[in-house]
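K.L.:
Any chance you can model this:
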Amino acid sequence: MRIIRGLTVNGTGTVSGELVAIKTPISFLGDVDGVKGVVKVGNSEVNIAGKVLAIPYSTGSTVGPYVMYQLSKYGKAPLAILSTKPDTLMLIGAVMANIPLMVNLPGEILNYGGCPVEVRLNESTVLIPDQCETSHATA
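P.N.:
This is a model prediction of the structure:
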């Protein structure tokens, strides 16, 4: 089992699910559809509803936290958000939407798209099964 350490800034307990890794920063206002639960990446849409979302960081407007709240309101929120870099607006959105958030993860987390992961928020760790080799990002 590979263990990756970060810093939990919102949430407790453990969540498990498929890791959706997006290697480029996203704007919750411009890239995320809060009703459908998808992130627009290039010409495609990546489903984040009920998945563990890994991103380097978020960019954009102060409206971003409200889009995160919209994801939660419509039942389309990710199980957790993992980020390599802390972001105040993402933290505000995670608290508003009650989405677990872990930050300060190494960039290697973005190489495990498609892998099943276990996010242990109380321990600030992400567990990746040994059989899950470093893969490519989901998007």
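
K.L.:
contacts, neighbours, all on C-alpha from now
P.N.:
Fine.

K.L.:
Nearest spatial neighbour of S16, chain-adjacent residues omitted?
P.N.:
E118 (4.3 Å; CA to CA, 6 or more residues apart in numbering).

K.L.:
Repeat that for T62.
P.N.:
L89 (6.6 Å).

K.L.:
Can you tell me the number of residues neighbouring I81?
P.N.:
Using other CA atoms under 10 Å as the criterion, I81 is surrounded by 24 other residues.

K.L.:
That one in helix, strand or coil?
P.N.:
Secondary structure, DSSP: H, G, I helix; E, B strand; the rest coil: I81 is strand.

K.L.:
Let me see the contact set for it.
P.N.:
V52, L53, A54, I55, I99, P100, L101, M102 (CA atoms under 8 Å, 6 or more residues apart in numbering).

K.L.:
Filter these down to just the ones in helices.
P.N.:
With DSSP state H as the criterion, helices contain none of these.

K.L.:
quick revisit: before we move on, which element is the residue nearest to S16 in?
P.N.:
Element membership for E118, per DSSP states H and E: strand 116-120.

K.L.:
for comparison, sequence B:
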Amino acid sequence: MELKGRSISKGVVKGIAIVSKKPFSFLGGVDKDGKVIDKDSDIYGQSLKGKIFVFPYGKGSTVGSYVIYGLAKRGILKGIVNNECEPIVATGAILGGIPLVDKVDIEKIKTGDIIIVDGNRGLVKILNKD
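P.N.:
Below you'll find the predicted structure:
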């Protein structure tokens, strides 16, 4: 299945999706190793390490951009898919070189799906679905 969206940050990455149904704040929401520490998150205690993070949109402090950048530089966060990307997440992804596509129906992606985020063409491909 191929989902057409909008390219925010260039690059192409393949990986396993981890999906949150809630908006996410990177500042105070995730530790330096990629573990989700926000107790209100529906993915609390899970790790973003080596995954493609799918969530509706970001929230919170502009410092979140630097948290995303740090996760990218440590090789923890591979890609991002949003329903509606906002400036905090966009800035962090661009600075960190993380492929990011938004304007995608994230309801079609489930945790554990193997997906390709094509930030060059604004596409998300779900490989294990027709």
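
K.L.:
which residues of the first structure fall in strands?
P.N.:
2-5, 7-10, 14-21, 26-27, 32-33, 38-41, 44-47, 52-55, 58-59, 80-83, 101-103, 116-120, 125-128 (DSSP state E).

K.L.:
Give the equivalent position in the second structure for P25 of the first structure.
P.N.:
Using TM-score structural alignment, the equivalent of P25 of the first structure in the second structure is P23.

K.L.:
Tell me how far the closest residue in space to L123 of the second structure that isn't next to it in sequence lies from D113 of the second structure.
P.N.:
Excluding its sequence neighbours, the residue lying closest to L123 of the second structure (CA to CA, 6+ apart) is K4, at 4.8 Å. Here the criterion is CA to CA, to the nearest Å. By it, K4 of the second structure lies 17 Å from D113 of the second structure.

K.L.:
With Q46 of the second structure instead?
P.N.:
According to CA to CA, Q46 of the second structure and D113 of the second structure sit 16 Å apart.

K.L.:
For Y66 of the first structure, find the nearest of the strands of the first structure.
P.N.:
Taking CA to CA, strand 32-33 is the member of the strands of the first structure nearest to Y66 of the first structure, at 11.1 Å.

K.L.:
Tell me how far the closest one lies from the chain's centre.
P.N.:
13 Å (CA atoms, centre = their mean, to the nearest Å).

K.L.:
what helices or strands is that strand leaning on?
P.N.:
Here strand 32-33 of the first structure touches strand 38-41, helix 64-73, going by 3 or more CA pairs under 8 Å, 6 or more residues apart in numbering; DSSP states H and E.

K.L.:
Reformat those into TSV and put mean neighbour count next to each item.
P.N.:
Listed next are these as TSV, based on neighbours: other CA atoms under 10 Å:
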stretch	mean neighbour count
strand 38-41	18
helix 64-73	22
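
K.L.:
any chance of the ones you listed in JSON lines, plus distance to G17 of the first structure?
P.N.:
Converted to JSON lines, those look like this (distance: least, CA to CA, whole Å):
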{"stretch": "strand 38-41", "distance to G17 of the first structure": "16"}
{"stretch": "helix 64-73", "distance to G17 of the first structure": "17"}
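
K.L.:
Which of these sits closest to Q131 of the first structure?
P.N.:
Of all those, it is strand 38-41 that lies closest to Q131 of the first structure, at 27.5 Å by CA to CA.
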